[in-house]
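[1] this one's sequence-less:
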């Protein structure tokens, strides 16, 4: 009885993978990944353009360190661009509906994701606070809350569409779960090496804690809403609440005015807590729990 159910579950999962894969998978990658990466860069392009054109920035570093108002404006454009790319790849190349962004159940998955993302960051901050690696110097209420929200949503939509909605989905159908997760996690970490204040430890940390976590969220639901919720809350909580850089990117001051201190392997340094061994450990634990849940959902064991 157990063997029969397992075989049936395997067939259903295979049918699901084929349905989500759609037509012309390699064309989806060849066209969708470059377009997705471009969409994920819209916010940065907008910020730099506004800083140079309207705010008198004289260098790339100065433009990147001027987040208002270009960063939040760019994030709005980035969400729209990412959704457009997902729609184009799914409907015009894969020849199927945009299952990844279906609305039924979206708010529930976003909310669950928000709890997970905010929880990981909060636990990490509390641990860093306990060992003296995170210090609060002031509390302020300003536009950083709005900027942090838009940064969270813009980054989440832009990066999740290309990395999980296109790349991971196609590689799952063609290479299997292990290879697909490994490749997309590695690429996710490498992409962040281009950020300001990037480091090898930070890139490795992002690959392990975030790339694996967001991939597990996709595997669990075969949609993007849970991953987007985790990703958005992850960024929002770091910036708008705890006042820190995200992946080395400077942002507006958050609710708490604070700074990281101590050795970079512990605090993360200028990269932010994503470069901290503490975040890597907490994120990895949650990722493994979510992966286990995804595997259990894929092949539930029978009691008889």
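    Everything's here; your move. Here the structure is a predicted model, which means the values were calculated and not measured.
[2] going forward, measure contacts and count neighbours with C-alpha atoms only.
    Fine.
[3] what kind of secondary structure is the residue nearest to the spatial centre of the chain in?
    In the chain, the residue lying closest to the centroid (CA atoms, centre = their mean) is residue 231, at 4.1 Å. Here residue 231 is recorded as helix under DSSP: H, G, I helix; E, B strand; the rest coil.
[4] mind listing what it touches?
    By CA atoms under 8 Å, 6 or more residues apart in numbering, the contact set of residue 231 is 113-114, 117, 152-153, 155-156, 214.
[5] swap in 7 Å and give it another go.
    The neighbourhood of residue 231, defined by CA atoms under 7 Å, 6 or more residues apart in numbering, consists of 117, 152, 156.
[6] repeat that for residue 76.
    Counting by CA under 7 Å, 6+ apart, residue 76 touches 150, 154.
[7] just the buried residues of stretch 18-27, please?
    Residues of stretch 18-27 classed as buried: 20-23, 25 (neighbour count, 16 or more other CA atoms under 10 Å).
[8] just the strands from the stretch 201-304 of the chain, written as ranges.
    For the stretch 201-304 of the chain, the strands defined by DSSP state E, counting those that start in this stretch occupy 256-260.
[9] against residue 92, how distant is residue 17?
    Between residue 17 and residue 92 the computed distance is 19 Å (CA to CA, to the nearest Å).
[10] so which of these two has more stuff around it?
    Higher neighbour count among residue 17 and residue 92: residue 17, with 18 against 13, using other CA atoms under 10 Å.
[11] ok, then the element right after the helix or strand containing the more buried one?
    Here residue 17 sits within helix 2-21, counting by DSSP states H and E. Of the helices and strands lying after helix 2-21 in sequence (DSSP H and E), the nearest is helix 25-39.
[12] helix or strand right after that next one?
    Note on helix 25-39: by DSSP H and E, the next helix or strand toward the C-terminus is helix 42-54.
[13] does anything pack onto that following helix? Which helices or strands?
    Where contact means 3 or more CA pairs under 7 Å, 6 or more residues apart in numbering; DSSP states H and E, helix 42-54 is packed against helix 60-64, helix 70-87.
[14] can you say which of those helices is packed in most?
    helix 70-87 (a mean of 22; mean count of other CA atoms under 10 Å).
[15] below is structure B, check it against A:
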């Protein structure tokens, strides 16, 4: 085989391997596979043999799994693309951890406060008996999986390939998988689109996963904290026992407070604000033109 043919084949293979869709598929397949294998075939057998109480063992498994997922993602793209994995940069880590968690939590708190003023939210009692650390660490794992792959991988690759606007639209459509959550309705579809837009803008503005991830975590933690269902689930524990009453458009019904029209407006406002900031600071990537 001549040197020129080998060179052409090598270039073709490189184009296929480094094509955005290929990188997305490889990133999800390899990193998620490592996560699943380590969690189910290493961590669970070891921890369950050492700790009989699953309420103690599971939080440890969840937290270690978080680091396994982050490290597998970091080292895969560090070695595969030979680049700094800037989407996991910890340059502003403390600020983005606490600031965005509080931001997400207070966003739900604001909705609850508005419902309270309208007479649609009634405080009953407060107790930690119905909430366990295991429930919180479950939220951590779920939020990380979504934000690492949806924002850190999918949005990042699509943005660099197709431009920010097209990438956001595609990720917004992906977020509509949430309509398959328990008790979802027509409004859930629009909530999912708003969620996809706002979470995308949190990533586009920082180019790191921490702002969307910790906002997501604060947002999800606050809902059962205030006695609401979370995406249709009512088994994630509560700290404040409360009663919601009134039109589903305001309370979110069985889906939970995130399905309230108040939160649709709130999410859109946050997303538009960060879009404005990103555009003003030149962080919107234009679609590359083909000559």
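    Everything's here; your move. If you're wondering where the values come from, they're calculated on a predicted model, not measured in any experiment.
[16] picking that back up, redo the helices and strands packed on helix 42-54 of the first structure as a markdown table? Include distance to residue 207 of the first structure.
    Output for these, formatted as a markdown table (distance: least, CA to CA, whole Å):
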| stretch | distance to residue 207 of the first structure |
| --- | --- |
| helix 60-64 | 23 |
| helix 70-87 | 21 |
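[17] which one of those helices lies closest to residue 278 of the first structure?
    The minimum distance between residue 278 of the first structure and those falls on helix 60-64, with 27.2 Å, by CA to CA.
[18] in the second structure, what range does the closest one match?
    On the second structure, no counterpart of helix 60-64 of the first structure exists by TM-score structural alignment.
[19] quick one: buried residues of stretch 113-120 of the first structure?
    Buried residues in stretch 113-120 of the first structure (16+ other CA under 10 Å): 113-114, 116-120.
[20] whoops, I mixed them up, stretch 27-39 of the first structure
    Neighbour count says stretch 27-39 of the first structure has 28-29, 32-33, 35-39 buried, by 16+ other CA under 10 Å.
[21] which one of the contacts of residue 231 of the first structure sits closest to residue 99 of the first structure?
    residue 156 (17.4 Å).
[22] secondary structure element holding the residue mapped onto the closest one from the second structure?
    Using TM-score structural alignment, the equivalent of residue 156 of the first structure in the second structure is residue 143. Here residue 143 of the second structure sits within helix 133-146, counting by DSSP H and E.
[23] in the first structure, what stretch matches the helix or strand following that helix?
    Using DSSP H and E, the helix or strand that follows helix 133-146 of the second structure in sequence is helix 156-162. Helix 156-162 of the second structure corresponds to residues 169-175 of the first structure when matched by TM-score structural alignment.
[24] on that earlier part again, centre of the chain to the helix holding residue 17 of the first structure, how far?
    28 Å (CA atoms, centre = their mean, to the nearest Å).
[25] same check, this time on stretch 26-41 of the second structure
    That offset, for stretch 26-41 of the second structure, works out to 18 Å (CA atoms, centre = their mean).
[26] likewise for stretch 85-98 of the first structure?
    With CA atoms, centre = their mean as the basis, stretch 85-98 of the first structure stands 21 Å off its chain's centre.
[27] how far does that stretch stretch from start to finish?
    End-to-end for stretch 85-98 of the first structure, by CA to CA: 11 Å.
[28] with adjacent residues omitted, what lies nearest to residue 269 of the first structure?
    residue 260 (6.4 Å; CA to CA, 6 or more residues apart in numbering).
[29] which stretches of the stretch 101-250 of the second structure form helices?
    133-146, 156-162, 164-175, 186-206, 210-225, 248-251 (DSSP state H, counting those that start in this stretch).
[30] in the first structure, what stretch matches the last one?
    On the basis of TM-score structural alignment, helix 248-251 of the second structure is assigned to residues 264-267 in the first structure.
[31] quick one: map residue 292 of the first structure onto the second structure.
    Match for residue 292 of the first structure (TM-score structural alignment): residue 276.
[32] hmm, residue 122 of the second structure is touching residue 245, no?
    No - the pair residue 122 of the second structure and residue 245 does not pass the contact test of CA atoms under 7 Å, sitting 8.2 Å apart.
[33] make CSV out of the helices of the stretch 101-250 of the second structure and add distance to residue 114 of the second structure.
    CSV is the format used below for those (distance: least, CA to CA, whole Å):
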stretch, distance to residue 114 of the second structure
helix 133-146, 25
helix 156-162, 35
helix 164-175, 26
helix 186-206, 18
helix 210-225, 14
helix 248-251, 10
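[34] residue 284 of the second structure is nearest to which of the ones you listed?
    So among the helices of the stretch 101-250 of the second structure, helix 164-175 is nearest, using CA to CA, at 5.8 Å.
[35] by how much does that closest one deviate from the first structure on average?
    After superposition onto the first structure, the mean distance of helix 164-175 of the second structure to its aligned counterpart is 1.1 Å, using mean CA distance after the TM-score superposition for the first structure.
[36] flag every buried residue along that helix.
    Those buried within helix 164-175 of the second structure under the rule 16+ other CA under 10 Å are 164, 166-169, 171-172, 175.
[37] got a list of contacts for stretch 142-154 of the first structure?
    Against stretch 142-154 of the first structure from outside (CA under 7 Å, 6+ apart): 72, 75-76, 78-79, 231-233, 235-236, 239-240, 252-254.
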